[in-house]
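J.: Predicted model follows, preceded by the sequence.
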Amino acid sequence: MQLHFTTLIFFFFLISQLKFPSALASFDQITNCAKGKRIALFLDYDGTLSPIVDNPDCAFMSDNMRAAVKKVAEYFPTAIISGRSRDKVYEFVGLSELYYAGSHGMDIIGPPRQSNSDNHPDCIRSSDQQVVEVNLFQPAAEFLPMINEVRGLLKECIKDIEGATVENNKFCVSVHYRNVDEESWQIVGQHVYDILKEYPRLRVTHGRKVLEVRPVIDWDKGKAVTFLLESLGLNNCDDVLAIYVGDDRTDEDAFKVLREVNKGCGILVSPAPKESNAIYSLRDPCEVMEFLTSLAVWKSSIQAR
C-alpha cells in the first residue's frame, strides 16, 4: 500500500511538471525572456514566503527568506500582496523598501517616497509612523465600519467553537477553522453565512481552511497588480516582465491578468498539481527562496558585465 501511494504521488508530480514546469528547472528560460526587460516582482505571503501554520499569528518568515526578499528588492520593484492586513504583513516582513498590499489588495502602500515618479492619480499622500511621505490607496475604505461590525458578530457567534478564530485583516475578516474538529466545520460555515444574510454588500470566499468576508467590489489581487504596475509607470510598456509568485486561490486573479495581457508569468507554489492560470511552479517556500536568490544573482551578474 505504501509503495502504491508513493508511486501515485510521483505520478502526480510528473503530471504537474509537464503542465506547470518548475521555475527552477526553467530558470534559464525565464531569464532569457527577461533580457532587456524591466522586472516587477509580486509575492504572496502565507504559503509562499512563510509556511502554512496552525496558528496564523505564528506564520513567521525565516531570516534567510527575509534576506532573499531584501536582496531581490535591490534590483526589482517588489510587492507583497496578501489577504492579511497590511500592518500584519509588514510586521512579519519588516522591509520598508517594499510595496505592501493587504486585504487582497484593498489596502496598498508604497515605500517612502523617493521621487514624484512613484505615483498614481488615485493615491492619497499620507505619512507613516516616522512621518515619511508615502502613497496610500484604499478602494474599500467606505466598508470599514461595516467590516468592523461584522467582525464583532462573528467573534461572538464562534466563541464557543473550539479552535475557531476570527482574524482582523482590516478590509477583510478571516474565520479560521484549521484547528476545529472536522465535524464542526459546517457549523462554522453556517454561522458565517447566516450573519452575511443581513449584509448583501459583503461576500464570502474560501481559502485554506479559512472563510474570508470581503466587500462586494470589483477588486482583487489581479486589480492590485495592475494598479501597482500603473503606479510604477510600467503598465503600458512592452519592456516589462511581471512575475507573480503565490499559492492560494486568490492569487489566480493575478495569474490570469498576467496571462491575459502577456506581460509576465505566474508561479504557483504547490507540492501537488492543481488547476491554475500560472505558467510555472515551485513546490514550497524553500524553493521560492532559492528562486528569489537565483534571480538576484542573475541580475547582479548582468550588471557586473
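T.: Right, received. Where do you want to start?
J.: From now on I want contacts and neighbour counts done on CA atoms only, so please keep to that.
T.: OK.
J.: all helices for the stretch 101-250 of the chain, in order.
T.: Shown for the stretch 101-250 of the chain, the helices assigned by DSSP state H, counting those that start in this stretch span residues 144-158, 185-196, 221-231.
J.: Buried residues, the longest one. List them.
T.: Residues 147-148, 150-151, 154, 158 are the ones in helix 144-158 that count as buried (16 or more other C-alpha atoms under 10 Å).
J.: Using a markdown table, lay out these together with distance to Trp185.
T.: Putting the buried residues of helix 144-158 into a markdown table (distance: C-alpha to C-alpha, whole Å) gives the following:
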| residue | distance to Trp185 |
| --- | --- |
| Ile147 | 22 |
| Asn148 | 23 |
| Val150 | 19 |
| Arg151 | 19 |
| Leu154 | 15 |
| Ile158 | 11 |
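J.: for these, which one is nearest Thr6?
T.: Nearest to Thr6, judged by C-alpha to C-alpha, of the buried residues of helix 144-158 is Ile158 at 39.0 Å.
J.: Okay, one more to line up with it:
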Amino acid sequence: MTRPDDAAALPGAVADAVRAFAAHGADDPDARLVALDFDGTLAPLVDDPLAACMAPAARAAVDRLAAALAGTTTRLALVSGRNLADLAERSEPPVGTYLVGSHGAETGHVTADGLDAVPLELDAEQADRLASLRAGMADAVAGREGAWVQDKPSAAVLHTRLASAADTLAAVADTDAVAGRLGLHAMHGKDVVEVAVVETSKGEAVDRLRDVVGQDCGLPDGRTRVLYAGDDTTDETAFAVLGAGDLGIKVGDGDTLAAQRVADADALAAVLDLLAGLIEQRR
C-alpha cells in the first residue's frame, strides 16, 4: 500500500505528474520504463568518481521500486556516462535492471547470474582514432594539477573538478581542439568533457530501450512510456526524445527540457517511493 509520506516531500505538480505517469487507462499500452541517470541524480557528485555511491534514501527507493516491479510490465534502467562495468560496480543494481554505459555505447542487463553485457567492438579506424584521442588528451592535462583523463572502452574523459579555473579553461580548450582535429564531438558536462569515437547519446539509448521494453513485455506495437531523471547537460538529449505520456524530471538547477524538477537525490527518492507505492497499491 502507498505510505502516507510517499508524496510529502514533493511539490504538488511533481507528485501529480508521477501519478499521471503511473495511471492506466483503457487505451494504455501498459508498458513503462523508469530510466535514471546515476551521478548527480541517484549519487551525489564527489571528487573521486570511484567513491560515488547512491544516497541512502535513493538506495532504499531504488530497491523498493525494483521489488514492486516484479511481475509487472514496468522496467528499471540506469543510464550513465560511466563505462558499463564501473556503473554496475558503483550502483549495485537490482536484478532485472537494464544498464546503459558510456552514454549509450555499452549496454547490459542484470540477471541473477550477474551482468549480461553486450560486447563493444571497435573497428580499426575507431581504434586508431581512440589511440590518437588518448594521446592528445594526455597532452592536454600535462602540467595541469587536478586535471586528469579517464579512459573508457570507446572514449576518453577530461576531469577538471579538482583543477584551478585557469588550468580548467586551458585543458578544456586543448581537449576541444584535439576532438576537432579528429572530427569528433566533445560532450561537455559538469566538470567533465567526454570525447567518444562511437557516436551515441543518452537520448538514442532511451529510444532503443523503449523498443527493448516493449519486446520484453510482449507489446512490440505499443508505445513504452518513459520516466527519465537526470541532472546534467548530457541528460538533455534524453529529455529531448520524451513525448506525450512520458515524464522528464530534472534533478538540481540549470536550464532543462524536462517538464518537472526536484532538488536533489533525496527528492528523487521521494519520486521513486511514490511510484513504487502506486504500483504496490495496484497489485
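T.: It's in. Nothing here was measured: the structure is a model prediction, and the numbers come from that model.
J.: Any idea what the TM-score is?
T.: Here the TM-score for the pair of chains, by TM-score structural alignment, normalised by the length of the second structure, is 0.81; 257 aligned residues with a C-alpha RMSD of 2.5 Å.
J.: picking that back up, among the helices of the stretch 101-250 of the first structure, which is nearest Met65 of the first structure?
T.: Closest among the helices of the stretch 101-250 of the first structure, using C-alpha to C-alpha: helix 221-231, at 22.2 Å.
J.: Which elements pack onto the closest one?
T.: Packed against helix 221-231 of the first structure, as judged by 3 or more C-alpha pairs under 8 Å, 6 or more residues apart in numbering; DSSP states H and E, are the following elements: helix 252-261.
J.: Which SSE is immediately downstream of the helix it packs on?
T.: Heading C-terminal from helix 252-261 of the first structure, the first helix or strand you meet, by DSSP states H and E, is strand 264-269.
J.: By how much does that following strand deviate from the second structure on average?
T.: Relative to the matching residues in the second structure, strand 264-269 of the first structure has an average distance of 0.8 Å after the fit, by mean C-alpha distance after the TM-score superposition for the first structure.
J.: That strand maps to which residues in the second structure?
T.: Residues 246-251 of the second structure are where strand 264-269 of the first structure aligns, with TM-score structural alignment as the criterion.
J.: List the buried residues for the matching stretch?
T.: Of all the residues in stretch 246-251 of the second structure, those buried under the rule 16+ other C-alpha under 10 Å are 246-251.
J.: Please enumerate the strands of the first structure.
T.: When secondary structure is read from DSSP state E, the first structure shows strands at 38-43, 78-81, 99-102, 107-109, 124-127, 133-137, 165-168, 173-176, 202-207, 210-215, 240-246, 264-269, 280-282.
J.: residues in the second structure matched by the last one, start to end?
T.: Equivalent residues of strand 280-282 of the first structure are located at 260-262 in the second structure, counting by TM-score structural alignment.
J.: One more: the first one?
T.: Per the alignment by TM-score structural alignment, strand 38-43 of the first structure matches residues 31-36 in the second structure.
J.: count of neighbours near Ala278 of the first structure?
T.: 24 (other C-alpha atoms under 10 Å).
J.: Gly163 of the first structure too?
T.: By other C-alpha under 10 Å, 16 other residues sit near Gly163 of the first structure.
J.: which residue in the second structure lines up with it?
T.: Across the two structures, Gly163 of the first structure finds its equivalent in Gly146 of the second structure, going by TM-score structural alignment.
J.: Its match and Ala165 touch, don't they?
T.: No: using C-alpha atoms under 8 Å, Gly146 of the second structure makes no contact with Ala165, being 10.5 Å away.
J.: from the buried residues of helix 144-158 of the first structure, which single one is nearest Cys172 of the first structure?
T.: The nearest member of those to Cys172 of the first structure, counting by C-alpha to C-alpha, is Ile147 at 6.8 Å.
J.: Alignment lookup: the closest one to the second structure.
T.: Counting by TM-score structural alignment, the partner of Ile147 of the first structure is Leu130.
J.: How about the contacts made by Arg75 of the second structure?
T.: When contacts are counted by C-alpha atoms under 8 Å, 6 or more residues apart in numbering, Arg75 of the second structure touches 32-34, 69, 96-98, 213.
J.: Show me what it lines up with in the first structure.
T.: Alignment note (TM-score structural alignment): Arg75 of the second structure maps to Pro77 of the first structure.
J.: Report the contact partners of the counterpart of Leu162 of the second structure in the first structure.
T.: Leu162 of the second structure maps onto Asn179 in the first structure when the alignment is built from TM-score structural alignment. With C-alpha under 8 Å, 6+ apart as the criterion, the residues that contact Asn179 of the first structure are 54, 162-164.
J.: Farthest-apart pair in those residues, please.
T.: Farthest pair in the contacts of Asn179 of the first structure (C-alpha to C-alpha) is Asp54 and Glu162. Separation: 13.5 Å.
J.: ok, the residue nearest the centre of the first structure to Lys263 of the first structure distance?
T.: Nearest to the mean C-alpha position of the first structure, counting by C-alpha atoms, centre = their mean, stands Asp44 at 2.5 Å. According to C-alpha to C-alpha, to the nearest Å, Asp44 of the first structure and Lys263 of the first structure sit 18 Å apart.
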